[in-house]
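> I'd like to go over a predicted model; first the sequence, then the structure.
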Amino acid sequence: MTTAVQTAAAAPTTATATPPGGKKSNLGWLATTATWIIAFIFAAPILWMVLTSFHSENDATQRTPQLFAPLTVEGYRNFFGADGGASPWPALINSAWAAIVSTLVVIALAIPAAYALSVRPVRKWSDVMFFFLSTKMLPAVAGLMPIYLIATRIHMLDNIWFMIIIYTAMNLPIAIWMMRSFLADIPRDLFEAASLDGAGLLQTLRKVIAPIVSPGIASTALICFIFAWNEMLFARVLTGVVAETSPVFLTSFVTSQGQFLAQVCAAATVISLPVLIAGFAAQDKLVQGLSLGAVK
């Protein structure tokens, strides 16, 4: 009798027992599924753009999506001027030149500025940081007319070097903010050791700081490059034929004759490739740099 009672009392416990880690496994499966769904939602427009770029204009402009329409490279041929259109290479070269040079200048200026604001803080450094941040509060369109008048007075309209100056000024505040957060996490003992070894400021920046914050430098440079490459407002107003950039060239496919959707998608795909390639090439540095200092 005692054995039967014990068995009956133990039965519900055995039936309702939860396997170890079962709840966590379910949550992990749900989180993974939700992540893939969100990733697909964000990637779907890009995938649709790439697919549409390989369709003909007739199939691309249909109201019903033509997923299985015949593929063609006619849009890319038109983009690269194979049928007598304008060549995109001058605009692509201008964008690459402006983005790369401005990014290099921004990094060269941001590292010493961040060093002075974090490792060797200047007086009222918080006011300085707020000033840098306040420059991003002004809408870009509000400063467009004064910049246009300045470019006209100094005869720098449609000049790629003036665009490099604009992109440098545009990206420098955010670069200083990012680099300061990276430098603030470096132990002060390293700077004291470098100072005791007789290292000057330039040697400290080059041999001590740069190797440690290389992920931060990579992520900051990539973000500045993306901002400069994708900028269109100032390029649309301040450039014409000589210094035209790729985003401005992209708008030439929307004309009074209609919107050539396949050509626009082909042009957007080609113009997006440098940013995507740079992102994938520096993916590990980007993730490491953006998460630097997040975990103490």
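Looks like it came in fine.

> contacts and neighbour counts: CA atoms only from here.
Fine.

> what comes up buried for stretch 58-66?
Using 16 or more other C-alpha atoms under 10 Å as the test for burial, stretch 58-66 gives 59, 60, 61.

> give me the nearest residue to residue 107, chain neighbours excluded.
Distances taken as C-alpha to C-alpha, 6 or more residues apart in numbering place residue 221 nearest to residue 107, at 6.8 Å, with adjacent residues excluded.

> the one you found: what's it in contact with?
103, 104, 107, 175 (C-alpha atoms under 8 Å, 6 or more residues apart in numbering).

> let me know the closest of those residues to residue 211.
Nearest to residue 211, judged by C-alpha to C-alpha, of the contacts of residue 221 is residue 107 at 14.3 Å.

> for the host helix or strand of that closest one, packing partners?
Element membership for residue 107 (DSSP states H and E) is helix 89-118. Here helix 89-118 touches helix 160-183, helix 214-230, helix 246-250, going by 3 or more C-alpha pairs under 8 Å, 6 or more residues apart in numbering; DSSP states H and E.

> beyond that helix, next helix or strand please.
Downstream of helix 89-118, the first helix or strand assigned by DSSP H and E is helix 125-134.

> what packs against that next one?
Against helix 125-134 (3+ C-alpha pairs under 8 Å, 6+ apart) you get helix 160-183.

> if we go by neighbour counts, what in the helix it packs on is buried?
With burial defined by 16+ other C-alpha under 10 Å, the residues of helix 160-183 counted as buried are 160-164, 166-168, 170-183.

> what do you get for stretch 243-257?
By neighbour count on 16+ other C-alpha under 10 Å, the buried set for stretch 243-257 is 243, 244, 245, 246, 247, 248, 249, 250, 253.

> second structure follows, compare the two:
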Amino acid sequence: MSAVTTTAAPSANLAQRGKGAFLGLLAWAVGLLFFLPVAWMVLTSFRSESDAATNPPSLTAPLTLDSYREFFGGGASPWPPLINSLTASLLSTLLVLVLALPAAYALSIRPVKAWRDVLFFFLSTKMLPIVAALLPIYLIAQNIGMLDNIWLLIILYTAMNLPIAVWMLQSFLAEVPASVIEAAQIDGARLPVILYRVIMPIAGPGIAATSLICFIFSWNEMLFARVLTGVTAQTAPVFLTSFITSQGLFLAQMCAASFAISLPVLAAGFAAQDKLVQGLSLGAVK
């Protein structure tokens, strides 16, 4: 009996290792499949327009920085749209956190009645297509003189990301031990102190993950910015469309612009990757 058990154990371990190796290779294959278009975009950005337009594309074409020189110093300056995107993304993310943290506290640590219904109500607001609300928002902005105004985008991005932030933060704050909060209350700490001195350090990774996701959503948003802005409040994604002209598509310049505009999001994700992983696993079902 023991001999059969001893023989079966190595076979089970070998099968488990084989399964793990297969899943690892599959994960690498899927990751490379998603990364390939990004790598090709970066490679194309270092090509001339003539080499970028060849079909099939050439892997041995010479590399050049002409597209980046044209993007940063050629025609229209990219800095105002980049500053607008950074302003709208940062301020809207900050407002989302200020509004979402008390709401998540009320729905998790001190739950209100029918808190699940409240959460589903927040989530249901994301089911309305943005294009369905675009015309009323445009008319309201036109009547109050807010067209081509960066503050309009900040308000809209805050409203757009607030339901997701509340939903995510609720799951993160639910993991905060109740004993820690009770101990702070016994020491005489009030709600603002508990929120910012006790809860935020514990749920810091979750807050960082929520902030990064809201920042990315705001940075990449284009429909509102395209319709509601002109020149003054133009954002970086809208600026990208200027490379599609009646003369044709400037592919190398567009790839260079896309890579340059993606760098802030890539840098933020790389800098907060440990917090992002911890935060996304903080509210996981164990």
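Structure received. These figures come from a predicted structure and were not determined experimentally.

> what's the TM-score once they're superposed?
The TM-score (TM-score structural alignment, normalised by the length of the second structure) is 0.95; 282 aligned residues with a C-alpha RMSD of 1.8 Å.

> re earlier: state the pair within the contacts of residue 221 of the first structure that is farthest apart.
104 and 175 (11.3 Å).

> could you list the residues in contact with stretch 78-97 of the first structure?
Residues from elsewhere that reach stretch 78-97 of the first structure (C-alpha under 8 Å, 6+ apart): 77, 160, 228-229, 243-246, 249, 263, 266-267, 271.

> how about that stretch: buried residues?
For stretch 78-97 of the first structure, using 16+ other C-alpha under 10 Å, the buried residues are 78, 79, 80, 88, 90, 91, 92, 94, 95, 96, 97.

> alignment lookup: residue 251 of the first structure to the second structure.
Using TM-score structural alignment as the criterion, residue 251 of the first structure maps onto residue 241 of the second structure.

> residue 191 of the first structure pairs with which position in the second structure?
Residue 191 of the first structure maps onto residue 181 in the second structure, by TM-score structural alignment.

> list the buried residues of the helix or strand hosting that match.
Using DSSP H and E, residue 181 of the second structure sits in helix 178-186. By 16+ other C-alpha under 10 Å, the buried positions in helix 178-186 of the second structure come out as 181, 184.

> compared with the first structure, how much does it deviate?
Its matched residues in the first structure lie on average 1.2 Å from helix 178-186 of the second structure after superposition (mean C-alpha distance after the TM-score superposition for the first structure).

> now the element after that helix, going C-ward?
Next along the chain after helix 178-186 of the second structure, taking DSSP H and E as the criterion, comes helix 191-193.

> find me the equivalent region of that following helix in the first structure.
By TM-score structural alignment, helix 191-193 of the second structure lines up with residues 201-203 in the first structure.

> how about stretch 100-111 of the second structure?
Going by TM-score structural alignment, stretch 100-111 of the second structure sits over residues 110-121 in the first structure.

> residue 24 of the first structure maps to what in the second structure?
By TM-score structural alignment, residue 24 of the first structure lines up with residue 16.

> now its match: how far from residue 9 of the second structure?
In this view, residue 16 of the second structure and residue 9 of the second structure are 11 Å apart by C-alpha to C-alpha, to the nearest Å.

> same check on residue 47 of the second structure?
56 Å.

> compare the two (neighbour count), which wins?
residue 47 (24 against 11; other C-alpha atoms under 10 Å).

> hang on, the more buried one is in a strand, isn't it?
No - according to DSSP: H, G, I helix; E, B strand; the rest coil, residue 47 of the second structure belongs to no strand; its state is coil.

> contacts only, for it.
So, once contact is read as C-alpha under 8 Å, 6+ apart, residue 47 of the second structure ends up touching 61, 62, 63, 64, 65, 66, 67, 252.

> if we go to 7 Å?
62, 63, 64, 252 (C-alpha atoms under 7 Å, 6 or more residues apart in numbering).

> got it, and residue 270 of the first structure?
No contacts exist for residue 270 of the first structure under C-alpha under 7 Å, 6+ apart.

> specify the local secondary structure of the aligned partner of it in the second structure.
In the second structure, residue 270 of the first structure lines up with residue 260, judged by TM-score structural alignment. Following three-state DSSP, the label given to residue 260 of the second structure is helix.
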